[in-house]
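> make a model of this:
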Amino acid sequence: MREVRISLIGYGVVGHGVVDVISRKRKMLRGLGLDLKIVSITDHTGTLVNEDGISGESVLSHKTLHEVANSEMSAKETIRSVNSELVVEVTPTNIVHGQPGLGHMEEALSNGKHVVTSNKGPLVVAYDKLKRLADDNGVMLKFEATVGGTMPLINLIERTLVGNTILGIRGIFNGTCNYILTRMAEEQYPFSRALAEAQELGYAEADPTYDIEGVDTAAKIVILANAIFNMNVKYNDVQVRGITEITPESLALAKKHGYVIKLIGEVPALTVRPMLVPIRSPLAVGSTLNAAAIYTDLSGTITVTGLGAGGLETAAAILSDIVSIYRTKRVDAIF
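The predicted structure follows:
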């Protein structure tokens, strides 16, 4: 049985999801030969450390760590000091400077610890630097959860489609926008009403700018461009247009001619824009779903669909990355 000691940095919705999923799946994971132990959790209120492993029951009822923290160590101090081999970084995204997540990831990789993250900002700002740090220190940087939520996109390309040349990727990468456009098309809602409904249901933030202006999708396109196509691009290299100018009338006209309108991100084209999608296309998914078409030279077009957001859903992608690290290491050891 391989014991994997984890430091969790960030304890918001996704952090709670990580604790919950690891607690729920403990028996299944042990069947894979892995004993995952979260030995520290850090948020803005403090750090909780337990070398024997933190139980989900002891923390999941707490919104923050304020009442249960037993250390004042900062995130970087925790990464340096706690006996862990893997850091899960799930602090809020900032695509301008990448902090504080960028500093956390640099600290972990420099100290020879694997990093698994849902945080887009550091990868948008400094993917090449982080990848070099991981390679130089013999550890892995995994980030499936940054791009497609529950869609197995990056791992699918790197593992299952190995040997294929990836010609392009086109898809819906933002569940909030997809929900808004779906409701506008189904109910003839104006944009403002569909957005308000998305906010009431928790699908959109109080400030939805990143979603509706296409910023979130563009960040994901940058990550795919750099990780899959080795393009070394930045956010400003992407042409971005959001969905705020879409009207119920334009959606109705599209439907009349056999189309839906979706916010589509494309790489290596580096564009994010509303596009006409045939109603019968695999990309014409509704509600908060994401979908992506992967164009290859050998396998044709592979289309994947999955939920784009949510604490448990994002945590599921993080768990997949954690397991893949140790499966990869086991295969490498054979050869």
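> please count neighbours and contacts with C-alpha atoms only from this point.
Fine.
> distance from the centroid: which residue in this protein tops it?
Lys256 (35.0 Å; C-alpha atoms, centre = their mean).
> which ones are touching Leu270?
Contacts here follow C-alpha atoms under 8 Å, 6 or more residues apart in numbering; on that basis Leu270 touches 218, 221-222, 225, 237-239.
> scratch that, Thr64
11-12, 43, 45.
> quick one: Val272 from Ala225, how far?
13 Å (C-alpha to C-alpha, to the nearest Å).
> ok, the two, which is more surrounded?
Val272 (28 against 22; other C-alpha atoms under 10 Å).
> I'd say the more buried one and Val240 touch.
Yes. Taking C-alpha atoms under 8 Å as the definition, Val272 is a contact partner of Val240 at 4.7 Å.
> sorry, back to before: who wins for most neighbours among the contacts of Leu270?
Ranking the contacts of Leu270 using other C-alpha under 10 Å puts Ala218 first, with 33 neighbours.
> helix, strand or coil for Gly112?
coil (DSSP: H, G, I helix; E, B strand; the rest coil).
> list the contacts of the residue nearest to it when sequence neighbours are not counted.
Distance criterion C-alpha to C-alpha, 6 or more residues apart in numbering; nearest residue to Gly112, sequence neighbours excluded, is Asn137 at 5.5 Å. By C-alpha under 8 Å, 6+ apart, Asn137 lies in contact with 109-112.
> what is the strand or helix carrying Arg273 packed up against?
Assigned by DSSP states H and E, Arg273 falls within strand 271-278. Counting contacts by 3 or more C-alpha pairs under 8 Å, 6 or more residues apart in numbering; DSSP states H and E, strand 271-278 is packed against helix 215-229, strand 239-240, strand 259-267.
> next helix or strand past that strand?
In N-to-C order, the element after strand 271-278 by DSSP H and E is strand 289-296.
> also this sequence, please, to line up against the first:
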Amino acid sequence: MRTVRVSIIGFGAVGQGVANVLIDKKKYLEDIGLEFKVVAIADSRTAVIDPDGVDLVSVVNRKKTEGTVGDDKLTGLEIIETIDHEVVVETTPTNIVTGGAGLHNMLMAFKKGRDLVTSNKGPLAMKYGELIEAADASGSKFRFEATVGGAMPVLNLARDVLAGNTITNVEGIFNGTCNYILTRMMEEQAPYEQMLAEAQELGYAETDPTYDVEGIDTACKLVILANCVFGMNATHEDVTVTGITKITPEALMLAQNDGYVIKLIGEVNDSRINVAPKLVPIDHPLAVGGSLNVASVQTDLAGPITVTGRGAGSVETASAILSDMISIYRE
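Just a heads-up that it's a prediction; the model follows:
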């Protein structure tokens, strides 16, 4: 049995999802010869530390009832720097202006030679090259499948499963909030504002939905794809972006009458990175509804490979994080 000591830095929906997945999959992990022992958890205000392994069930319950994970006042950065462990699971909120706490946490993890798995796309959209260099310099493993498409495997599909193929283009729907709004606008023949309000009520859209509906979230994911899959050195400033706020029910109905749906499509290849609403034939693999994400990867040997899945959700995103953790340590 290989025991790997873990810190979870950031304990919102995704961090709690990781804890729940580790609880649920304990026996499965034992069966493949792995034990992930969480020795430290930090939220934005408190921390809990136990070298023998934190009681995940009680920490999740405490976070729900009291809003904090523990009584220690160590920050995530201090945990990464001072507590002995092998892998940092970085799930702090995304900040695409400065990289936020996540950027500092990641650089500290690499400075200390720790492996890192993250769902935080902000630092990767801003400082991809710097982070990869820092990881390489320290010999740290760095995995970030959860940053693009949540549970939908895109990066590992392109890097690992399709190894040997030349990938010429990736396009798809990378934001479930926009897809939900556009799907419901068409179903109800209702205006954007009304379906946005519904999406907010159901928890698909934030109180301030700008990041999603203006295409910024999709742009960040495309930057990660551009850098990881195509070897570019892009930032979100290199993406041409148009959101969905100007789309009308009339436009959707006209498209439907001609056999099309309108979807917010992100596309990346070695010559362009683009986010914009596009007409998609109703029977096309990219024409998925609701809050689903979809990606079509064009390859020279295997042709087009299309994957569909849930692009958000705490357990769904945590599944991608767990997959990355297993891939590092089962090797």
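> and the strands in the stretch 101-250 of structure 2?
Assigned by DSSP state E, counting those that start in this stretch, the stretch 101-250 of structure 2 shows strands spanning 115-118, 142-143, 167-173, 240-241.
> mind reading off the mean deviation between the last one and structure 1?
Right, the one you point to is strand 240-241 of structure 2. Once fitted to structure 1, strand 240-241 of structure 2 is off its aligned match by 0.2 Å on average (mean C-alpha distance after the TM-score superposition for structure 1).
> contacts for that strand?
So strand 240-241 of structure 2 is in contact with 214-216, 219, 273-276, going by C-alpha under 8 Å, 6+ apart.
> ok, stretch 302-312 of structure 1 next?
13-18, 20-21, 148-153, 173-175, 282-283, 288-296, 313.
> what's the nearest residue to the residue most central in space within structure 2 if we skip its chain neighbours?
Centroid check for structure 2 by C-alpha atoms, centre = their mean gives Thr147 as the closest residue, at 2.5 Å. In this structure, Thr147 of structure 2 finds its nearest non-sequential neighbour in Ser119, 4.6 Å apart by C-alpha to C-alpha, 6+ apart.
> now swap in Lys142 of structure 1 and tell me
Val116 (4.7 Å).
> just to revisit the earlier point, now the residue nearest to Thr147 of structure 2: how far from Gly102 of structure 2?
Distance from Ser119 of structure 2 to Gly102 of structure 2, by C-alpha to C-alpha: 10 Å.
> anything in contact with each of the two?
Common neighbours of Ser119 of structure 2 and Gly102 (C-alpha under 8 Å, 6+ apart) are 90-91.
> picking that back up, turn the contacts of Asn137 of structure 1 into TSV, including neighbour count and distance to Ala333 of structure 1.
TSV is the format used below for the contacts of Asn137 of structure 1 (neighbours: other C-alpha atoms under 10 Å; distance: C-alpha to C-alpha, whole Å):
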residue	neighbour count	distance to Ala333 of structure 1
Leu109	26	21
Ser110	18	23
Asn111	16	22
Gly112	19	18
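> out of those residues, which comes closest to Ser71 of structure 1?
The closest of those to Ser71 of structure 1 turns out to be Asn111 (C-alpha to C-alpha; 20.7 Å).
> distance check, that closest one against Arg80 of structure 1.
Asn111 of structure 1 is 7 Å from Arg80 of structure 1, by C-alpha to C-alpha.
> again with Asp135 of structure 1
19 Å.
> also Ile302 of structure 1?
In terms of C-alpha to C-alpha, Ile302 of structure 1 sits 41 Å off from Arg80 of structure 1.
> again with Gly31 of structure 1
Relative to Arg80 of structure 1, Gly31 of structure 1 is positioned 31 Å away (C-alpha to C-alpha).
> between the two, who's got more neighbours?
Neighbours per residue, other C-alpha under 10 Å: of Gly31 of structure 1 and Arg80, the larger number sits with Arg80, 16 against 11.
> list the contacts of stretch 13-21 of structure 2.
8-9, 56-57, 60, 91, 313-315, 317-319, 321-322.
> centre of the chain to that stretch, how far?
How far stretch 13-21 of structure 2 lies from its chain's middle: 13 Å, per C-alpha atoms, centre = their mean, to the nearest Å.
> how big is the offset of that stretch relative to structure 1?
After superposition, stretch 13-21 of structure 2 averages 0.5 Å from its match (mean C-alpha distance after the TM-score superposition for structure 1).
> which neighbours do Val272 and Val240 of structure 1 share?
In contact with both Val272 of structure 1 and Val240: 214, 218, using C-alpha under 8 Å, 6+ apart.
> and the strands of the stretch 101-250 of structure 2, which is most packed in?
Of all the strands of the stretch 101-250 of structure 2, strand 115-118 carries the top mean neighbour count, a mean of 26, counting by mean count of other C-alpha atoms under 10 Å.
> mean distance between that one and structure 1 after superposition?
Mean deviation for strand 115-118 of structure 2: 0.5 Å (mean C-alpha distance after the TM-score superposition for structure 1).
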